[in-house]
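test case, fold it:
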Amino acid sequence: MPAPSQATTRVPEGPALSPWMRLAAAILPVAATAVVGSLSTQAEIEGWYAQLNKPWFNPPDWVFPVAWTILYTMIAIALWRLLGARPRTGPSREGWRLALAVFLVQIALNAAWTPVFFSAHAIGLGLVVVAALLVMVLWTIRLTWRFDSLAAWLLMPYAAWVAFATILNAAILRVN
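As a prediction, this is how the structure comes out:
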């Protein structure tokens, strides 16, 4: 029987999650965020949102579901890759855990923005949430880069879209 110190430092063999579990762990939070977004906007797009004053650069309504479908796919792939890049030991493992935690926080902020902005009609609070989301997406990219640069690159269009959404949210707040 190994000594207690050896047992606690033993590195497990094989990946932490099976490929199917890793796929589910990547898809489920992103899909849940997409569902929350869809449910929060359906009644509001032609109602409350249509009545708002919007800046000249507001895209047509059909652009948003197309953009988010592409972005959510890229986000899920990035998360899947990050989950597969899990270091087994050492300081890198703690860095990976931080990257994963920040990734999940930005997904939660993403899920929160749509009900805040659309369902609660809280444009100002929506701006706070989307600005925090932008910071967290950028931090996610920075942390993820160490473990999987392709995953980080997959998040770049998301960061650009969230930056645009932040500007759009601010402009809508200003004109209403």
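
use CA for all of it now, contacts and neighbours both
Noted.

you'd agree Asp148 is up against Arg81?
Yes - using Cα atoms under 8 Å, Asp148 makes contact with Arg81 at a distance of 7.0 Å.

looking at these two, which one has more neighbours?
Shown here are Asp148 and Arg81; by other Cα atoms under 10 Å, Arg81 has more neighbours (21 against 18).

does the more buried one touch Thr144 like I think?
No - contact between Arg81 and Thr144 fails when scored by Cα under 8 Å: they sit 9.6 Å apart.

what sits in contact with each of these two?
Residues within reach of Arg81 and of Thr144 at once, by Cα atoms under 8 Å, 6 or more residues apart in numbering, are Ala151.

count of neighbours near Trp96?
21.

swap in Arg88?
Arg88 has 17 nearby residues by other Cα under 10 Å.

what about it, distance to Leu23?
19 Å (Cα to Cα, to the nearest Å).

ok, now Trp153?
Trp153 sits 19 Å away from Leu23, taking Cα to Cα as the criterion.

again, but for Pro55
39 Å.

how about His121?
34 Å.

sec struct for Gln6, please.
helix (DSSP: H, G, I helix; E, B strand; the rest coil).

surely Ile172 is in contact with Lys54?
Yes - with contact defined as Cα under 8 Å, Ile172 counts as touching Lys54 (5.4 Å).

got the buried residues for the helix or strand containing Thr140?
Here Thr140, judged by DSSP states H and E, is contained in helix 123-145. Going by neighbour count (16 or more other Cα atoms under 10 Å), the buried part of helix 123-145 is 123, 125-127, 129-134, 136-141, 143-145.

top helix in this protein by residue count?
helix 19-45 (DSSP state H).

the residue positioned nearest the centre of the chain and Thr69: what is the separation?
In the chain, the centroid-proximal residue (Cα atoms, centre = their mean) is Ile107; its distance is 3.3 Å. For Ile107, the distance to Thr69 (Cα to Cα) stands at 15 Å.

another for comparison:
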Amino acid sequence: MNGNRSVGLGASPAVKAPGTSLSIAMLFVFLAIVFGCAAAGGAVTVGNIDNWYAGIAKPALTPANWVFPIVWNFLFFLMGVSAWLAWRAAGSINAAGGALSLFIAQLMLNFAWSVIFFGLHNPGLALIEVIVLDAAIVATIWSFRQHSLLAALILVPYLAWSLFATYLTLAVWLLNR
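Next up is the predicted model:
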């Protein structure tokens, strides 16, 4: 691990933190990126809730439809804050580039799941995709940990929910084959 990286909750003293104005602006940039992805996934999903999704068999542990947007909005908020914390601790986009690349990759995989599951109505392919997403989230957590323990830790609820989504996807696929 590079001496300029933090193993604690924030940046090490060797890394100059960005100024307050830039930091606040970047927090909003990260939140905008994350919620932009959320909106795109939601646009694919919403048109399929009352027709296709309502008509398929689901496992007993499937939450009520109203639970999903509440949980996802909270998790997307945590994702944006996590990316911002990793960026701040690293000191720049360049220094956090590898970790942020993994973050963007998992975000694209998150969106892709909605397209595959809800848009294409393909739970089998969505199952394969969500397993890759789970691995990408683990890689992002590990990578963010190189910069900020807090950035890594606040992604753990997202990983837990994604693993639950993996179970739901598997069950939907098995119940509807």
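
re the thing from before, which residues in structure 2 does whichever helix or strand comes after the longest helix of structure 1 align to?
Note on helix 19-45 of structure 1: by DSSP H and E, the next helix or strand toward the C-terminus is helix 48-51. Against structure 2, the aligned range for helix 48-51 of structure 1 is residues 52-55 (TM-score structural alignment).

rewinding a little: what about Pro55 and Leu23 of structure 1, which has more around it?
Comparing Pro55 of structure 1 with Leu23 by other Cα under 10 Å, the one with more neighbours is Leu23, at 18 against 15.

alignment lookup: the more buried one to structure 2.
Counting by TM-score structural alignment, the partner of Leu23 of structure 1 is Leu27.

skipping adjacent residues, who's closest to Ile56 of structure 2 in space?
Asn176 (6.8 Å; Cα to Cα, 6 or more residues apart in numbering).

thought Ala86 was touching Phe144 of structure 2, still the case?
Yes - shown here, Phe144 of structure 2 and Ala86 form a contact pair, counting by Cα under 8 Å, at 5.8 Å.

overlap of the contact sets of the two?
99, 151.

before we move on, back to that, give me the contacts around the helix holding Thr140 of structure 1.
Counting by Cα under 8 Å, 6+ apart, 82, 95-96, 98-99, 102-103, 105-106, 109-110, 112-114, 116-117, 151-153, 155-156, 158-159, 162-163, 165-166, 169-170, 172-173 sit against helix 123-145 of structure 1.

next secondary structure after that helix?
Following helix 123-145 of structure 1 in sequence, per DSSP H and E, is helix 149-154.

which residues sit against the helix or strand that comes right after that next one?
Next helix or strand after helix 149-154 of structure 1 toward the C-terminus (DSSP H and E): helix 156-175. For helix 156-175 of structure 1, the surrounding residues in contact (Cα under 8 Å, 6+ apart) are 52-55, 57-58, 71, 75, 123-124, 126-127, 130-131, 133-134, 137-138, 141.

list the buried residues in stretch 32-49 of structure 2.
Within stretch 32-49 of structure 2, the residues scored as buried using 16+ other Cα under 10 Å are 34-35, 37-38, 41-42, 44-45, 48.

in a markdown table: those, plus distance to Gly19 of structure 2.
Formatted as a markdown table, the buried residues of stretch 32-49 of structure 2 follow (distance: Cα to Cα, whole Å):
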| residue | distance to Gly19 of structure 2 |
| --- | --- |
| Val34 | 22 |
| Phe35 | 24 |
| Cys37 | 27 |
| Ala38 | 28 |
| Gly41 | 33 |
| Gly42 | 34 |
| Val44 | 38 |
| Thr45 | 39 |
| Asn48 | 44 |
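
between the residues you listed, which is nearest Ser23 of structure 2?
Val34 (16.6 Å; Cα to Cα).

OK, contacts around that closest one?
By Cα under 8 Å, 6+ apart, Val34 of structure 2 lies in contact with 76-77, 79-80, 107.

if you rank those residues by neighbours, which is first?
Highest neighbour count within those, by other Cα under 10 Å: Met79, with 25 neighbours.

what residue in structure 1 is paired with that one?
Structural alignment (TM-score structural alignment) places Met79 of structure 2 against Ile75 in structure 1.

against Ala101 of structure 1, how distant is the closest residue to its match other than its chain neighbours?
Excluding the flanking residues, the one nearest Ile75 of structure 1 by Cα to Cα, 6+ apart is Leu155, at 6.3 Å. Using Cα to Cα, we find Leu155 of structure 1 at a distance of 16 Å from Ala101 of structure 1.
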